[in-house]
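> Next comes the sequence, and after it the predicted model I'd like to discuss.
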Amino acid sequence: MKLRLAIVGAGPAGIYAADILLKHERAFDVSIDLFERLPAPYGLVRYGVAPDHPRIKGIINALRDVLDRGDIRIFGNVDFGTDITLDDLKQHYHAVIFSTGAVRDAPLDIEGIDLEGSYGAADFVNWFDGHPDVPRTWPLEAREVAVLGNGNVALDISRILAKHADDLLTTEVPDNVYEGLKASPVTDVHVFGRRGPAQVKFTPLELRELGELRDVDMIVYDEDFDYDDASKLAVASNKQVMVIDRVLQQWRQRETGSASRRLHLHFYAKPLGLVDDGTGRVSAFRYERTRPDGEGGVVGTGEIREIPIQAFYRAVGYFGSPLAGVPFDEEHGVIPNHEGRVLHAESNEILSGVYATGWIKRGPVGLIGHTKSDAMETISHLVGDQSDWWSPAHPDEESVPALLAERGVEFTTLDGWHRLDQHELALGAARGRERVKVVPREEMVDVSLDRVSSDVDGSTHVSD
């Protein structure tokens, strides 16, 4: 008996699930195919993390080691629901795991959220990470910007907005992103959080990176550091909170005023709305000043403030997207499931052969360690459900590439990813950089399918 398994989504969640299954104790052989909508693997590790985070390379190296063993096939540039459907998978596999993550911005219900100049963090991250399916340009015209959120994504986009573009040239930042950021007139980036400094969601490492920005003053406000007992206890009892507090206290002592840009951290700010300048554009951010409630939360003070801005970014969380033919929880942005077993939307009964892992399973929370334990739970159920697997009519491995070819799908493979990877490294080497990321989908596919030749100067030519 051989289990033919499809995994939809080739980010960390999907790759870890494949790796865990291959190493899992079982009484049957396994053949795994990964399907990815983009021409390249790694998901949010490639397209959801700021380019100036070199430590992410360690995660990519671990994922690459899994793929390079050669016991997992990848079909990139394949859109589930369009190029291949759930009914197709049932014809060729015994089961499927969905690991499609969460790439949309969670909604924020405040007045003026749809004004021009109001953006979602996920859209901006996709742009500066060179995602092939977003516009190549971004409107960076604001001098004063507000970012709402106290998680790592909020700090990521604040850092990219405030950082001088030339300081990104040591990274794999795409050319169009560098040019856009280089022309930005920004002088002030204001980061707002609903609660206090002792309740933030970002990590000390992310916070420290802000303080290392060249020619950027870190501005914090004394009014935010009158800690209540709950905050004092959090600082005293939690090492991570203690380090964050220490960094912020050091910034309070810094001299400011000499830098050309400023990054402000505002706490105890409940968003109320965005102010229209009369032409449909954002002109200010309106918020209510809050105070600690003594239990780690906040209550409103009734004091309303406004700060002038010309752009607003909400970094209030990611949200999953529905998949054709697969149950979906619109309220929480996940596939309904019990420990990774997908459930019928109406009856809550288990849907045989269909599983979920990662953010599309549990929502956009947790780090890489959570993703691994998540995958182990899903895989343990998959292995134990052998009697409930599908009975595919065409389980042979060659039937899937033949189906995609018959439909005219230009799919990429692991060899194609290796070609694209080497191509990007060559583009970087030609400019004294480690890597330059290819952005257009067509070019990614052409390189992957070996239809592009490179000159020593890094320029490319498409073959006939």
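That came through, no problem.
> From here on, just use CA atoms for contacts and neighbour counts.
Fine.
> Quick one: residues contacting Val462.
Contacts here follow C-alpha atoms under 8 Å, 6 or more residues apart in numbering; on that basis Val462 touches Asp446, Arg451, Val452, Ser453.
> Give me the neighbour count for the third one.
As a burial measure, Val452 scores 20 neighbours (other C-alpha atoms under 10 Å).
> again with the last one
Counted by other C-alpha under 10 Å, the residues lying close to Ser453 total 14.
> quick one: which of the contacts of Val462 is nearest Arg286?
Using C-alpha to C-alpha, Asp446 comes nearest to Arg286 of these, at 47.7 Å.
> right, and that closest one touches Val452 too?
Yes: contact criterion C-alpha atoms under 8 Å: Asp446 and Val452 qualify, at 5.9 Å.
> on that earlier part again, need the contacts of Val462 in CSV with secondary structure and distance to Phe202, can you?
Listed next are these as CSV, based on DSSP: H, G, I helix; E, B strand; the rest coil; distance: C-alpha to C-alpha, whole Å:
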residue, secondary structure, distance to Phe202
Asp446, helix, 39
Arg451, coil, 43
Val452, strand, 42
Ser453, strand, 43
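> possible to save those residues as a markdown table with distance to Ala40?
Listed next are those as a markdown table, based on distance: C-alpha to C-alpha, whole Å:
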| residue | distance to Ala40 |
| --- | --- |
| Asp446 | 12 |
| Arg451 | 16 |
| Val452 | 16 |
| Ser453 | 19 |
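> now Asp374, what's its secondary structure?
Three-state assignment for Asp374 (DSSP: H, G, I helix; E, B strand; the rest coil): helix.
> so who does it touch?
If a contact means C-alpha under 8 Å, 6+ apart, then Asp374 has Thr357, Gly358 as its contacts.
> My assumption is that Gly14 lies in a helix; please confirm.
Yes: applying three-state DSSP, one finds Gly14 inside a helix.
> what separates the residue lying closest to it once chain neighbours are set aside from Ile32, distance-wise?
Spatial nearest neighbour of Gly14, chain neighbours left out: Ser99 (5.2 Å); criterion: C-alpha to C-alpha, 6 or more residues apart in numbering. Distance of Ser99 to Ile32, computed by C-alpha to C-alpha, to the nearest Å: 14 Å.
> before we go on, here's another structure to hold up against the first:
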Amino acid sequence: MLRVAVIGSGPSGVYTAQTLVEQDTVPDIEVYVLDRLPCPYGLVRYGVAPDHEKIKSLQNNLRTVLEHPRVHFLGNVTVGDAGVGLRELREMFHAVVFCVGAATDRHLNVPGEELPGSHPATDFVAWYSAHPDAATDGFALTARSAVVIGVGNVAVDVARMLSRGPAELAATDMPQGALGALADSRVEDVWMVGRRGPSHAKFTTKELRELGALPGTQVLVRPEELALDPAYRDPAGLPAPVRRNVEVLRDWAERPVERAAGMGRARRIHLRFFLRPVEVLGDPVAGVRAVRFERTVPDGRGGVAGTGEHEEIEGQLVLRSVGYRGTPQPGLPFDEATGTVPHAAGRVLRDGEPYPGVYVAGWIKRGPTGVIGTNRPCAKETATSLLADAARLARRTVAVDPVAALERTGARPVPWRGWLAIEAAEAQWGRGLGRGTVKLADWTELLRAARSVMVGR
């Protein structure tokens, strides 16, 4: 039996496990999917917006893989300096595949970025998604104006969450604390700002259109900013998804601005382009008050150049959404320039040579690019490399019982039945609140629920 550890239970990890157990060239493979959290599914659970039920339903596909008889989920297992190390994992498993994603946000690298009230957008996402590492004090949302820096799908998600009404969000699995804070939100203006033009925005058309469908919300676009983009004037040569984005923005720009009267509690989402952040303004006591931007123009080479003209946009809440970056993994080589682990077709390279039995898949392999489905061919490539190495890998002697070996390191793994107990507890919690399933957002509560069924192993 070839025993493989997959580190991470998000799409890349689960797709890797699926490829390994569903192929028939090396039939005797057992896969242990390890995750630091007691809950599986990675960013599908903790990164997809709660109102995106169709995307969240992908959990059902991932569940099918994790319930395969030769796949074993073990949550609450930390890999690295604070937990089980790579050397120990290699004593337990014939192969180890790291599918740990890109765990940190990129920085703006501007003055004032760390002032109170300025946050990575992923902190906000983690909070409304009930990630147990999210700040316990959450977001009070007393700001009247919020500035979202970035024009990708995460930026669109947080702008939409800030603008949605509580009645719509109550039907989701959003944690109760976040639902209450958003219901009490005073945010009236959300500014979503990009440094380049609409033809370079990274959001998808479906996400973009959702902004225009929010009840009681106006989307405001400035025609003069759109017109700065050469491709905006003639989008025929753009790829179809980008062309559709431009067409949506053009339609919004041509609409007359609606009056607030009769709209109830009106909110406004302002889409701004060709503005580069140069400073977050405020002070360490009162927090942020505005963001200072420099106007940019196309430089003729696909980038932008500063004009020396500046504009301040008021905001007492700043959410920075300018991309992700991988972090070094203990025991693995790391390329600081790309934020990835060097590899050849998924085989980790150490000093230019394959590191026997150690592999990568997902964002830590290729960088934070693509959509959820992009992880499937990426995982297949890595699994194919591992299978080609299977005969050599199987010669190594490993621990007879990997769960017992993990426990000897001090780990207290949460198996699949522990996760099912968490699911049941979340359903019960939601019923008590008069809602559907509601996520538990606290480490203690998650582990208490999991261990309610964990008598022995």
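Thanks, I have it. Just so we're clear, the structure is a prediction, and the values are computed from it rather than from any experiment.
> about what we covered before: more crowded one of Ser99 and Ile32 of structure 1?
Shown here are Ser99 of structure 1 and Ile32; by other C-alpha under 10 Å, Ser99 has more neighbours (29 against 21).
> what about the residue nearest to Ser118 of structure 2 when sequence neighbours are not counted, is that helix, strand or coil?
Nearest residue to Ser118 of structure 2, sequence neighbours excluded (C-alpha to C-alpha, 6+ apart): Val318, at 4.5 Å. For Val318 of structure 2, the assignment made with three-state DSSP gives strand.
> what does Val318 of structure 2 align to in structure 1?
When structure 1 is aligned by TM-score structural alignment, Val318 of structure 2 is paired with Phe312.
> ok, now which ones touch that match?
Contacts for Phe312 of structure 1 (C-alpha under 8 Å, 6+ apart) come out as Gly117, Ser118, Tyr119, Val145, Ala146, Val147, Leu148, Val282, Phe285.
> Please apply the same query to Thr437 of structure 2.
Thr437 of structure 2 makes contact with Thr172, Asp173, Glu426, Ala427, Gln428, Trp429, Gly430, Arg431 under the criterion C-alpha under 8 Å, 6+ apart.
> Surely Gly323 of structure 2 touches Leu108?
No: using C-alpha under 8 Å, Gly323 of structure 2 is not in contact with Leu108; the gap is 10.0 Å.
> I'd like the distance between Phe203 of structure 2 and Arg233 of structure 2.
Per C-alpha to C-alpha, Phe203 of structure 2 is found 20 Å from Arg233 of structure 2.
> Tell me the spacing between the residue nearest to Ser118 of structure 2 and Val97 of structure 2.
36 Å.
> again, but for Val193 of structure 2
Val193 of structure 2 is 38 Å from Val97 of structure 2, where distance means C-alpha to C-alpha.
> And Gly47 of structure 2, by the same measure?
The gap separating Gly47 of structure 2 from Val97 of structure 2 is 22 Å, by C-alpha to C-alpha.
> which of those two has more neighbours?
For Gly47 of structure 2 versus Val97, the count of surrounding residues by other C-alpha under 10 Å is larger for Val97: 26 against 19.
> State the helix or strand in which that one lies.
strand 95-98 (DSSP states H and E).
> Pull out the buried positions in that strand.
Neighbour-count burial for strand 95-98 of structure 2 flags Ala95, Val96, Val97, Phe98 (criterion: 16 or more other C-alpha atoms under 10 Å).
> Strands along the stretch 151-300 of structure 1, start to end?
Taking DSSP state E, counting those that start in this stretch as the test, the strands found in the stretch 151-300 of structure 1 are 188-192, 216-220, 261-266, 269-276, 282-292, 298-308.
> Same check on the stretch 301-450 of structure 2?
Along the stretch 301-450 of structure 2, the segments classed as strands by DSSP E, counting those that start in this stretch run 304-314, 317-320, 324-325, 343-344, 347-350, 353-360, 414-415.
> These: which one's closest to Gly177 of structure 2?
The nearest among the strands of the stretch 301-450 of structure 2, by C-alpha to C-alpha, is strand 317-320 at 18.5 Å.
> average gap between the closest one and structure 1?
Superposing on structure 1 places strand 317-320 of structure 2 at an average distance of 1.3 Å from its equivalents, by mean C-alpha distance after the TM-score superposition for structure 1.
> Report the buried residues of that strand.
By 16+ other C-alpha under 10 Å, the buried positions in strand 317-320 of structure 2 come out as Leu317, Val318, Leu319, Arg320.
> Show me which of those residues is closest to Val14 of structure 2.
Using C-alpha to C-alpha, Arg320 comes nearest to Val14 of structure 2 of the buried residues of strand 317-320 of structure 2, at 29.3 Å.
> List the contacts of the closest one.
Here Arg320 of structure 2 is in contact with His107, Leu108, Ser118, His119, Pro120, Ala121, Val148, Ile149, Gly150 (C-alpha under 8 Å, 6+ apart).
> Tell me how far the fifth one lies from Val48 of structure 2.
Here the distance between Pro120 of structure 2 and Val48 of structure 2 works out to 16 Å (C-alpha to C-alpha).
> Next up, the contacts around the residue nearest to Glu225 of structure 2 when sequence neighbours are not counted.
Distances taken as C-alpha to C-alpha, 6+ apart place Phe273 nearest to Glu225 of structure 2, at 6.0 Å, with adjacent residues excluded. Taking C-alpha under 8 Å, 6+ apart, we find Phe273 of structure 2 in contact with Val193, Gly194, Arg195, Arg196, Gly197, Pro198, Glu225, Leu226.
> which residue lines up with Phe273 of structure 2 in structure 1?
Here Phe273 of structure 2 is matched to Phe267 in structure 1, going by TM-score structural alignment.
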